[in-house]
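Chemist: dropping a prediction and its sequence here:
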Amino acid sequence: MRWTLQPKPDISTVENLAKILNVDTIIASLLVQRGITTFDLAKKFFRPSLEDIHDPFLMKDMDKATARILKAITGGENIMVYGDYDVDGTTSVALLSSYLKTLSHQIATYIPDRYNEGYGISYTGIDYAHDNDISLIVALDCGIKAIEKIAYAKEKGIDFIICDHHRPGDKIPNAVAVLDPKRKDCEYPYKELCGCGVGFKLIQGLAIYQNQTIEDVLPYLDLVATAIGADIVPITGENRVLAYYGLQVINTSPRIGFRAMLSEVKKKTLTITDLVFIIAPRINAAGRMKHGLHAVNLLTEENLDIALQYAAEIELYNSNRKEADKNITQEALGQILQNKEEDRYTTVVYEENWHKGVIGIVASRLTETYYRPTLVFTKSGSKLAASARSVKGFDVYNALEACSEYIEQFGGHKYAAGLTLEEKQYLPFKQKFEEVVSATIDKKMLIPEISIDASIELNQITPKFYRILKQFAPYGPGNMAPVFMTEGLNDTGYGKCVGADEKHLKCRVQKNETAIGAIGFNLGPKYNSITEGQYFKAAYTIDENEWNGEVSLQLKLKDIN
């Protein structure tokens, strides 16, 4: 691991902020690193306010989108809410369809089949709408590049509204309205909404016409917070406000579907991290292993007994997903070794029988092992489909664009993307992708980085310090949990390896009369670095450990040296 210590912010700015807020200089320094230098900015950060949610009509085409939906409702048209099969897509469909059902009974939902239709808007979905007398489709979390499909729908007399957050291509589809803050001609002040966030702006716009306020649409923010966490969008600006209030909804009055999924979870207060690791994989498992509509049905169900049945089915899909992901990861690692590809700049692997629903997770696992841009391919009909994952700082979307001569279609973000290509193009593409990455990647990016916010001493970790630190949450890109470093530590003598295969390290570290418990997940191999009174330095975050009803502060080790 490469440790980098953040540059110290301007000392006079830090001291001034510490004085104004009556906090210590470490807290003030962390705030200044996040661009928070005044009392007003600190207030916005620590007390996210509904007043900081932007007017939805600042988004280009919002007037057209709301007008067309209201016309459809007034005219008794059938409306279809269409979204992708991942967490962002299914939560978006659940959000908009459940809101529209408060205004009309003629609302259908549609999630494309991952295996038969693939990602995004499909001809099959448009044909289904035509066969069922649906004249308006609202697509969420997809559609920004679906030029031909929107034209095909138009020929069949179907209007489209697109709500997307992916980067547009050179042309914008000829839909009734295209809501996407990343459009070059859109002046919406916050560009980093997820698909479900754009869907929320749409219901916020519709709510204004119903004489409803922001408070009336707050219950939908549990879905938005889940999508924000799962889609790894920055938790800054408006996203921070949406996530903050979404977590409040989940923790005080969660929807029935969440209650069913969380019935076995013992945690009192859920964080964004819990949504990412507890809720999101279960929602995703439906689309990966069976069909994304199962997730939508659970998220919109209002009867707890039925929701519990749906949740049990999804739990089973999730278990199957874990098994598939473990087996395919082992096969992929074996393939890399067999082909002697450990020293490349990229990982590109293919096996025609790999489960299409888990190749994205496998790509993430391989990135953890070899830490380089990674693509996992499988057979999908007559084509090959792949999921791409990247490493911190490297834009895999741009790298794919440079290989577009071999690709049939692709889409996604800087760190995650998907693509399809002809089987005969696989080897030329693999070669070109390696060439592009090796020529453009900064070699430092191939070593995992731990970015350290501040160097502190153990005696500075007090309950008051942690109480303020807790208010930095919700954490995510753009506002990660602060990472600290302390040097000159040693173990009190109780250090041991714990967990399956003794993968994790548990110890109690001390320095100058102060001792504190520590846990290091996947740091079992570092056990020999702390034995026999050796001194070491640790990089860590701080959290609470609850044991037998007792709550104490502990260090969550990221690395030790």
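Modeler: Looks like it came in fine.

Chemist: from here on, contacts and neighbour counts on C-alpha atoms
Modeler: OK.

Chemist: quick one: secondary structure of residue 144?
Modeler: Using DSSP: H, G, I helix; E, B strand; the rest coil, the three-state assignment for residue 144 comes out as coil.

Chemist: against that first model, consider the following:
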Amino acid sequence: MRWNILPKISEEKISKLSSALNIDRNIAILLLQRGIESFEEAKSFFRPSLEELHDPFLMQDMQVAVARIEKAIENQESILIYGDYDVDGTTSVALMSSYLKTYYPNVATYIPDRYDEGYGVSYKGIDFASDNDFSLIIALDCGVKAIEKVAYATEKNIDFIICDHHRPGNELPKAIAVLDPKRDDCKYPFKDLCGCGVGFKLIQALASRRGQTIEDLLLYLDLVATAIGADIVPITGENRILAHFGLKVINNNPRTGYQAILKQVNKTNLTITDVVFIIGPRINAAGRMKHGNHAVTLLVETDINKAIIWASEIEQFNKDRREADKRITKEALTQITETNETQQMTTVVYDENWHKGVIGIVASRLTETYYRPTLVFTKSGEKLAASARSVKGFDVYNALQECSEFIEQFGGHMYAAGLTLFEKDYKNFKAKFEDVVAKTIDPKLLKPELAIALEIDLADITPKFHRILKQFAPFGPGNRQPVFLTKNLKDTGYGKCVGADKTHLRVTVKQGNSNQFVAIGFGLGDKKDIACTNKIFKAAYVIDENEWQGTVNLQLRLKDIQE
């Protein structure tokens, strides 16, 4: 790992903020690193307020979208809520449909089949709407590039409202309204909402016209927080507020579907990380292994007995997903070594039998192993479909754009994308992608970076320091859990490799005469020779809590160690 200590901040700024807030200088540094320089900004950061959410009508086309939905209700039209099959899409559909159904019955949902229809708005979905007399489709987490599909719907006298957060192309679909803060002409102050976040702004606008306040919408924020975590959008600004209050709902008053999921795993008091790794994969597993409808059904269910049945089915989908993910990752790693492609700038692998529902996870696993832009392909009907993942600092979306002559369709973000192409173009695409990345990537990006917030001593880690640190949560992109560096550490003699396959490291460290701390390093078993041989070493870590038999102690979760 490349250890990168964040740039130093002027002593004047540190002293000024430390004095204004009456806080430790290390806490002041952490705040300044987040752009917080005043008492008011700190108050806003530590005490997120629903009053600081932006007016939804600042979003381009919001007025038109609200008017069209109100007209549909007035004319007793049937409304179809359409969303993608991943966490962001299914939570969006659950959010929009359950809100509208509180006062209007003619609402149904549609999730495309991952294998039959693929990502985004589909002709089959539009035909379903036409055959069942839906005259308005509200598309969530997709649609901003569906120019031909929206035109097809218009021919069938079906109107579209699009709520998306992906980057638009050069042309927007001719929908009634396109709500997307990433539109060039959209003046909405916060650009990093997820799809469910854009959907929430639409129900916020609808609610305001019905005399409701933000307090009336709190119960929907568990869905928004889940989408924010799972879709890896920045947890800053408006997302931080929505995630903060959404976590409160999950922990204090979870919807029935969440209660059923959490009964399966026996977990309480969730952090955003728990949401990402416990709730997110289970919601995703439905669309990956069976159908996204199962996730929506669970999320809107109000009968706990029915919810438990749906949750147990989804638990099985998740187990199947884990097994497929493990097997395909192993096969992909073998393919890379057998084709002698370990030294390339990219990873591009293909097998027609790989499960389409897990290739995105496999791409992430391969990126962790070789740390380079990665694409995993499988057969999808007459075409090949792929999931792309990138490394920090490299825009894989732009790289794919450079290869568009060989791509049939693609979309996504800087770090994750999806695409389809014809099998005849696979080899040419693979060569072109390697060429584009090799010419444009900074070689240092091919080694994982560990951003270190600041160097501290073990003596600085006090219960008070940790209590304040906890208030920096929820953590995520744009507000990462601080990584600390401490030098001159020594194991007390109890260090060892742990875990079923002995791949993890557990040491008890001290620095001079300071208090001792237990430190756990997942996947750091190969560092045993540094940590467990009486050597002095330095460690990069985050501060965690470890609960054992009712007692909670602070521990260090190691990110890396060096001599």
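Modeler: All right, it came through fine. Small disclaimer: the values here were computed from a predicted structure and weren't measured.

Chemist: quick one: the strands in the stretch 51-200 of structure 1?
Modeler: Using DSSP state E, counting those that start in this stretch, the strands found in the stretch 51-200 of structure 1 span residues 78-83, 107-110, 134-140, 159-163, 177-179.

Chemist: mean neighbour count and distance to residue 201 of structure 1 added to those, as a markdown table?
Modeler: Converted to a markdown table, the strands of the stretch 51-200 of structure 1 look like this (neighbours: other C-alpha atoms under 10 Å; distance: least, C-alpha to C-alpha, whole Å):
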| stretch | mean neighbour count | distance to residue 201 of structure 1 |
| --- | --- | --- |
| strand 78-83 | 26 | 15 |
| strand 107-110 | 20 | 19 |
| strand 134-140 | 25 | 12 |
| strand 159-163 | 27 | 9 |
| strand 177-179 | 24 | 9 |
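
Chemist: tabulate these in TSV, adding columns for distance to residue 295 of structure 1.
Modeler: Output for the strands of the stretch 51-200 of structure 1, formatted as TSV (distance: least, C-alpha to C-alpha, whole Å):
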stretch	distance to residue 295 of structure 1
strand 78-83	12
strand 107-110	12
strand 134-140	15
strand 159-163	20
strand 177-179	24
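
Chemist: show me where the stretch 451-561 of structure 1 has its helices.
Modeler: For the stretch 451-561 of structure 1, helices defined by DSSP state H, counting those that start in this stretch occupy the ranges 463-470.

Chemist: could you do the stretch 201-350 of structure 2 as well?
Modeler: 221-230, 237-252, 256-265, 272-274, 280-285, 293-300, 304-338.

Chemist: so which of the strands of the stretch 51-200 of structure 1 gets nearest residue 420 of structure 1?
Modeler: strand 78-83 (19.4 Å; C-alpha to C-alpha).

Chemist: the inter-axis angle of the closest one versus strand 134-140?
Modeler: Following axes from the mean of the first three to the mean of the last three C-alpha atoms, to 10 degrees, one obtains 20 degrees for the angle between strand 78-83 of structure 1 and strand 134-140.

Chemist: contacts for strand 78-83 of structure 1?
Modeler: Strand 78-83 of structure 1 is contacted by residues 72, 89-90, 92-93, 96-97, 106-112, 120-121, 129, 133-142 when judged by C-alpha atoms under 8 Å, 6 or more residues apart in numbering.

Chemist: picking that back up, which of the helices of the stretch 201-350 of structure 2 sits most buried?
Modeler: The highest mean neighbour count among the helices of the stretch 201-350 of structure 2, using mean count of other C-alpha atoms under 10 Å, belongs to helix 221-230: a mean of 28.

Chemist: residues making contact with that one?
Modeler: Outside helix 221-230 of structure 2, the residues that reach it (C-alpha under 8 Å, 6+ apart) are 87-88, 91-92, 95, 193-197, 200, 235, 239, 242-250, 254-255, 272-273, 275-276, 279-280, 476.

Chemist: what range does it cover in structure 1?
Modeler: Aligned using TM-score structural alignment, helix 221-230 of structure 2 spans residues 221-230 in structure 1.

Chemist: kindly check the end-to-end length of stretch 203-222 of structure 2 for me.
Modeler: End-to-end span of stretch 203-222 of structure 2 (C-alpha to C-alpha, to the nearest Å): 15 Å.
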